[in-house]
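# only the shape, not the letters, is given here:
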């Protein structure tokens, strides 16, 4: 008699690791803090721009017929541009997830009309088309030419009734592209918007802008929305952010702390490379450090400690400690030492012959 042994139940490794991590002190506090999204004026601008984009996407081509997937106009596009760490991807993700129709986009089988693609680096036109197909849930089994891959991707979007496509970190495609390939990429995007009636959202750093301006027709179909870094005028946003996270962590009132001042906020902006998203990361790490050390108040020392751990910068290059913090380039791991000029040659005068 043959005995059949049932295979062991499949266990989710993430659940196991989560159970272990959740047993550590302050895990739940930090999980809650990191899940909190803080809106700024930029998010209001993004919401307005996205509203305009979607309104254009669903306008009827034939006004005598009701609105439908088949009865919509030509596509257009939005380009969200800003420095790394400024918060572009996070803000877009939140907008997508909270939109009553776009939500659920991460599942290709959902009714959401949106497909979002995280562009790999480096990336060619062919690789981008493959990434788009994968985002729709299509497993590509054989090699194809780039133009055939794009045709298949567009056909699949049509069959799935998807008409909004987001390419995140689009600069990975256009960096170092030869002139001929740049034009082909521009033509592909124009074809997507005009002939396939696809609405595009491109997000990336400022080096994406020259590509957008490379082709006049492409430029006319795309609107550019800057997602700017931290400026002195936006320091109040940083102050509110720190205060909100401090309160959420149950620490002493930020408004009565040593770091509720213009000098500290300016130092935090410098350390975060003037990127709002990175300033949030540093603040969360500083709060975690404070909790781990049993402190009931967030201090400058906590920020200095986590910055040193994250960058390995010495104290004289730590913007939370150095007196000349405004001269520190926090984007450079190693700065070339300023070498002293060589000594001037000694002038030796010849003695006159007698």
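Structure received. This one's a predicted model, so the numbers in the text were calculated from it and none came from an experiment.
# contacts, neighbours, all on C-alpha from now
Noted.
# the residue nearest to the spatial centre of the chain: which element?
The residue at the geometric middle of the chain, judged as the C-alpha nearest the mean C-alpha position with Cα atoms, centre = their mean, is residue 89 (3.7 Å). Per DSSP states H and E: residue 89 is located in helix 88-98.
# the structure to be compared is supplied as follows:
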């Protein structure tokens, strides 16, 4: 029994730790990240030459669950020139942190200081924090910064704070003594924030993580199912992977990250029951995620395309009107 549990744990870990690349998108992202890193590092390796006056920027946007963070960290963690990326207590020329919520210029500066390994023991004023940020970046050799969840800025900062944050980021990019490259990632609304300052937008390149759609992405999703089941040594009947793909795409609302999570959870059910992967395992995985009734489970319902999959505890295919409100297109009795 212990040996069986160990095998199950190993198989599950193999699946969870698997990275699923989207060939063209990941190639483009890897290329843009490499460009950003190489240009940023050239600032410290000019050997008496003329370093770039401005650092590059990269904007990566996509819906929640699209796989942005996973893809970025996968690429950064394997970049040959970013040794020690993500290793606590070790120096690396690129650091990463999440934009806090709520976001102010002061809070953003404090989080950036923490990302450089600097412990904040008191409550310094905003201008002091940003002076410390610039000193720490030079002292630790940081030439590139990844700020994830950047939509927290657009959602929680007021208009004055947003303008101040934008101006500060611009000053990092074109600092005369130590320009710092920026990789910003978040929801699509971040695009409007960056476009609000043409000077910042000019310095940025952009990549959008689009949603998966059927039938175009069915073969790709089928390959993901096959790859993950093989990692877990979980039997998958021939043809099943592409048969389940359209329902998977709909259940995940087109988000690659959520889609992979559902597959991993379904494989977990199959492994625990020592069964070949089947649609029942996906039905159970989705039910556990959403606590929905079987009639609105995309892996159980016949008319699964009509199900609104963004709700928890759902009992009907479409969103019910709020109490006291008539259905869309209807009239209150």
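Sure thing, it's come through. In this text the structure is predicted, and so the values were computed from the model without any measurement.
# checking the aligned partner of residue 55 of the second structure in the first structure next. Helix, strand or coil?
When the two structures are superposed using TM-score structural alignment, residue 55 of the second structure falls opposite residue 75 in the first structure. Three-state secondary structure (criterion: DSSP: H, G, I helix; E, B strand; the rest coil) places residue 75 of the first structure in coil.
# what's the spacing between residue 75 of the first structure and residue 303 of the first structure?
46 Å (Cα to Cα, to the nearest Å).
# ok so, going back, so what's the residue nearest to the centre of the first structure up against?
168, 203 (Cα atoms under 8 Å, 6 or more residues apart in numbering).
# need the counterpart of it in the second structure.
So residue 89 of the first structure corresponds to residue 69, using TM-score structural alignment.
# again with residue 318 of the first structure
Under the alignment (TM-score structural alignment), residue 318 of the first structure maps onto residue 297 of the second structure.
# how about residue 103 of the first structure?
Taking TM-score structural alignment, residue 103 of the first structure has residue 83 as its aligned residue in the second structure.
# its match touches residue 92, doesn't it?
Yes. Taking contacts as Cα atoms under 8 Å, residue 83 of the second structure lies within contact range of residue 92: 6.3 Å.
# ok, back up a step: would you check that the match of residue 55 of the second structure makes contact with residue 57?
Yes. Here residue 75 of the first structure reaches residue 57: they are 5.9 Å apart, a contact under Cα under 8 Å.
# between the two, which one's more packed in?
Using other Cα atoms under 10 Å as the criterion, residue 75 of the first structure and residue 57 rank with residue 75 on top: 25 against 22.
# contacts only, for that one.
When contacts are counted by Cα under 8 Å, 6+ apart, residue 75 of the first structure is found next to 56-57, 192-194, 196-200.
# by neighbour count, which of the residues you listed wins?
Greatest neighbour count in these, by other Cα under 10 Å, goes to residue 199: 28 neighbours.
# surely it and residue 163 touch.
Yes. The pair formed by residue 199 of the first structure and residue 163 meets the contact definition of Cα under 8 Å, at 6.1 Å.
# would you list every one of the strands in the second structure?
In the second structure, the segments counted as strands under DSSP state E are 57-62, 94-98, 144-148, 181-186, 204-209.
# let me know the angle separating the third one from strand 94-98.
Spelled out, it's strand 144-148 of the second structure. 20 degrees (axes from the mean of the first three to the mean of the last three Cα atoms, to 10 degrees).
# against the first structure, where does strand 144-148 of the second structure fall?
Using TM-score structural alignment, strand 144-148 of the second structure corresponds to residues 164-168 of the first structure.
# report the buried residues of the matching stretch.
Within stretch 164-168 of the first structure, the residues that count as buried by 16 or more other Cα atoms under 10 Å are 164-168.
# got JSON lines for these, with distance to residue 47 of the first structure too?
Output for these, formatted as JSON lines (distance: Cα to Cα, whole Å):
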{"residue": "164", "distance to residue 47 of the first structure": "16"}
{"residue": "165", "distance to residue 47 of the first structure": "17"}
{"residue": "166", "distance to residue 47 of the first structure": "15"}
{"residue": "167", "distance to residue 47 of the first structure": "18"}
{"residue": "168", "distance to residue 47 of the first structure": "17"}
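# which helix runs longest in the second structure?
Ranked by residue count under DSSP state H, the longest helix found in the second structure is helix 23-42.
# which other residues reach that helix?
For helix 23-42 of the second structure, using Cα under 8 Å, 6+ apart, the contacting residues are 51-52, 55-58, 71-72, 75-76, 79, 81, 93, 143-144, 179-181, 207, 209.
# which ones are touching the aligned partner of residue 260 of the second structure in the first structure?
When the first structure is aligned by TM-score structural alignment, residue 260 of the second structure is paired with residue 280. Neighbour list for residue 280 of the first structure: 241-242 [criterion: Cα under 8 Å, 6+ apart].
# sounds good, over and out.
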